[in-house]
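In: What follows is a predicted protein model with its sequence.
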Amino acid sequence: MLALTYHGPKRVFVEENPEPRIEHPNDVVLRVTRATICGSDLHLYNGYVPDTRVGTIFGHEFTGVVEEVGPSVASLARGDRVVVPFNIACGACFFCQRERTSICENTNPLTKVVGGVFGYSHTTGGYQGGQAELVRVPFADVGPMKIPDDLSDEDVLFLSDILPTGYQAAEMGDITPEDTVAVFGCGPVGLFAQRCAWLMGAKRVIAIDSIDYRLAFAQKYNRVEIVDFKEHPDVVSRLLEMTDGRGPDVCIEAVGLEAKGSLLHGVLGKMLRVQAGSPIALNWSIQAARRGGRVSIIGVYGPPWNLVDMGSAMNKGLTIKAGQCDVKRYMPRLVEHIREGRIDPKALITHHVPLEETAEMYRIFNARADGVLKVALIPPGAK
């Protein structure tokens, strides 16, 4: 089969790979119908994630049709259309029983930090991903959700990750009708966090970014106020000006480890790799939030440490919530939001390309070129 495989930083190729097979009775094999490139895939592409091995197939956001079914699978049959959460969860452990599927304790034996993830290095279990014609899905009775007949694959593609992630980001902010919410980042997760902040009753939503087309899309798609930090490099001061000197009630950090920061952050995080990225957006969130406010961290960071302003967080009495998204528990309610027209996820798709062109799309996506927000990758033969 064809699949996008990793050969080193900024070296990915679509090439022939062995087809996946049933390895456990509760596996299924999907024929992929749609996949996409996530902003966190760029962390792999640029070599920021340790133990990303040559030959790894990327991709943790995909839909597909069940092609093969393991003998113990009870909920799926050949021909079913499904969307698959990026987290791989066993469904039975302490955390899964509490709907915390992102921190399943049985799907990633290499670490006690996070559960298994499709196509995201051996630090998350070494599972192959879905930027391919076929993909093996473990614990098939737990993760995949059947796609309703009245919805297309592209309607629900982002239920695999970024839409639930944006929803959880807003939920962790405990938003009330009097709240001003600042969302750092107008990438796809930030855009969905903005939309979901409105759904949860926010009074104002402010979006912060520096990329013109993203800010323009955020204004059009989400009716938000914007802060362009090219024009306002002192973001914290600008947010204080916009909020009577007090600061936003809720700050959502939807940027993560590739944030542009100081020279020190760049040297430590991106050159020496001794901290997990550049936490400038996280520090802005902490420093801008009003005293007694809330900070929601959904941007991807990795161990071991970061130069984070915990002194301000403590002294201001902030409540901080963070975590990978527990995708599965949000899928049913988000299907209803999509069906009722409150969210149109596919509006973020700016590019439809054949799977064979995925390597070039990584280059474009990494450069933030050609107005790209999200890309729908279409494998050969997919409708």
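Out: Alright, I've got the coordinates.
In: all contacts plus neighbour counts: C-alpha atoms, from now on.
Out: Will do.
In: Let me see the contact set for Trp198.
Out: Residues near Trp198 by C-alpha atoms under 8 Å, 6 or more residues apart in numbering: Val205.
In: try it against this one:
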Amino acid sequence: MDFLSFLVNSQRLTQWRPSGGPELMYIALSHESCDLDSVVSTLAIAYLRHRNPGTLQHNYMPVLNMLRRDYSSKSEVRFLLDKQQITADRHLVFRDDVPEELLLRSRFILVNHHVSPFHYCTEEVYDYRPYQCEAARLPIYCQRIMHPMHSCAALITERFDSPIYNYTNVHCLRVYELLHAALLFQNNNFSQYPLDQLPHVRDFQLLQFLEKHLGELELPQRSILYDTLVKAVFDLNELTLPQVMRREFKLLRANNGSHLVRIALCCFPMAVTRFISFEFSQLALQQFAAEHSCDFIMLLGTSMQPRGGLVIKEIGLIPLDALRDMEDRRLFDHLIINLNATLEPFLALESYRGLDFMQGAFFYLNVWNIQYYDMLSLMQRIIYNWVSEDVYLPN
């Protein structure tokens, strides 16, 4: 079965029922951000597992960990998949397409993340980030492919290059083109490395493996491909403000024993100051907060750094209840103080003084190295500290 036929068949697997035999359902589940690296890696590893089935013919279904309605907000993902004739209607399975009963009886392959509510039945993990031993309650038998690389696409490409894992010698040019684009994009076109160091960078070595099959590209050709993907990231012309907010977001919860707070981190390729300048931005924020029961929304506006690559350049922290609750006011102050004081990572925040919008706090970052996952990790630590201080506060 070729790659496109495999994806078409994946949609039919949402109706799969166990027959009583040895056949199992394996779901390759992407990171909930569903960025380019995560989506491509999920599709690729599911296909590789399907083509290398072992002695038992199990089912493998790639699932994008987002709602189908939000796919249109992933402009660069849509652009790349459209080039390969992969459409949402015919080829992709989203989280809300999978019945709950199927989720409960499936085995999981976690792609580009390793902390999941499905940890209890996860058999494989592909993630290049450090292992979170306290949060990731993975089974002992779970295989963890967590090498220190710069992309999940590199981990998956290694599997295609492995005669042990890819024993049927599958080489799909369509999949390789997707992995090549993801590697190039996730590594910012490798612009941060001197040319003499590139041969020693593992992600670049795997890019060269792909180009052995696709045809070797010169530096200008790679730059054109990379610039095309970057342009697609900032192509938000067809999106509404709610779609921009849902483009990449994460809900964090904090509970100090008496007070539960929900904080949404919304990341998008637009300046925060531009977002809040639109006529219906306040309405969009209020609707998003109501839909997700948020008490705070943190807006993360990304820009292109001088050497390429998306980085956070503006932050907005907005309290949705106008800080009428004392506990919310305490947490708001705690967040602002810690964001300004943190050294890992150092944000070098510069406040936008005089900016009055929904009683929020807005900052410009005077650094060029802060990415979405850096802010997500930092906010998790700050919230944990707030909860810990309250738990252990003396009477």
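Out: Here it is on my side, so go on. Computed from a predicted structure; not experimentally measured.
In: care to give me the TM-score?
Out: TM-score of the superposed chains, computed with TM-score structural alignment, normalised by the length of the first structure, equals 0.29; 188 aligned residues with a C-alpha RMSD of 7.0 Å.
In: After the helix or strand containing Glu327 of the second structure, heading C-terminal, what element do we hit next?
Out: Using DSSP states H and E, Glu327 of the second structure sits in helix 326-341. For helix 326-341 of the second structure, the following helix or strand on the C-terminal side (DSSP H and E) is strand 349-351.
In: circling back to that earlier point, counting by contacts, list what the helix holding Glu327 of the second structure packs against.
Out: Applying 3 or more C-alpha pairs under 8 Å, 6 or more residues apart in numbering; DSSP states H and E, one finds that helix 326-341 of the second structure contacts helix 372-391.
In: Next, the angle helix 326-341 makes with the helix it packs on.
Out: If you take axes from the mean of the first three to the mean of the last three C-alpha atoms, to 10 degrees, helix 372-391 of the second structure sits at 130 degrees to helix 326-341.
In: List the buried residues for helix 372-391 of the second structure?
Out: For helix 372-391 of the second structure, the buried set under the neighbour-count rule, 16 or more other C-alpha atoms under 10 Å, comprises 372, 375, 378-379, 382-383, 386-387.
In: List just the nearest of the residues you listed to Leu251 of the second structure.
Out: Met379 (10.9 Å; C-alpha to C-alpha).
In: that older thread, and which of the buried residues of helix 372-391 of the second structure is nearest to Arg329 of the second structure?
Out: Looking across the buried residues of helix 372-391 of the second structure and measuring by C-alpha to C-alpha, the closest to Arg329 of the second structure is Trp386, at 12.4 Å.
In: Verify the stated contact: that closest one with Asp333.
Out: No. Taking contacts as C-alpha atoms under 8 Å, Trp386 of the second structure lies outside contact range of Asp333: 10.6 Å.
In: can you redo the buried residues of helix 372-391 of the second structure as CSV with distance to Phe362 of the second structure?
Out: Shown next, in CSV, are those (distance: C-alpha to C-alpha, whole Å):
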residue, distance to Phe362 of the second structure
Tyr372, 17
Met375, 15
Leu378, 17
Met379, 16
Ile382, 18
Ile383, 19
Trp386, 21
Val387, 24
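In: Near Pro220 of the second structure, how many other residues are there?
Out: 9 (other C-alpha atoms under 10 Å).
In: And it, how close does it get to Tyr226 of the second structure?
Out: 10 Å (C-alpha to C-alpha, to the nearest Å).
In: same thing with Ala28 of the second structure?
Out: Here the criterion is C-alpha to C-alpha. By it, Ala28 of the second structure lies 27 Å from Tyr226 of the second structure.
In: Looking at these two, which is more packed in?
Out: Ala28 (27 against 23).
In: for the more buried one, what are its contacts?
Out: Going by C-alpha under 8 Å, 6+ apart, Ala28 of the second structure touches 42-43, 45-46, 60-63, 108-111.
In: before we move on, which element is it in?
Out: According to DSSP H and E, Ala28 of the second structure maps onto strand 25-29.
In: next structured bit after that strand?
Out: Following strand 25-29 of the second structure toward the C-terminus (DSSP H and E): helix 36-51.
In: which parts of that following helix are buried?
Out: Across helix 36-51 of the second structure, burial judged by 16+ other C-alpha under 10 Å covers 36-51.
In: and the next element down the chain from that helix?
Out: strand 59-63.
In: relative to strand 25-29, how tilted is that following strand?
Out: Using the same axes, to 10 degrees: strand 59-63 of the second structure against strand 25-29 is 20 degrees.
In: The helix or strand following strand 59-63 of the second structure to helix 36-51, inter-axis angle?
Out: Scanning forward in sequence from strand 59-63 of the second structure by DSSP H and E, the next helix or strand is helix 75-83. Helix 75-83 of the second structure runs at 40 degrees relative to helix 36-51, counting by the same axes, to 10 degrees.
In: Please consider this matter closed, and thank you.
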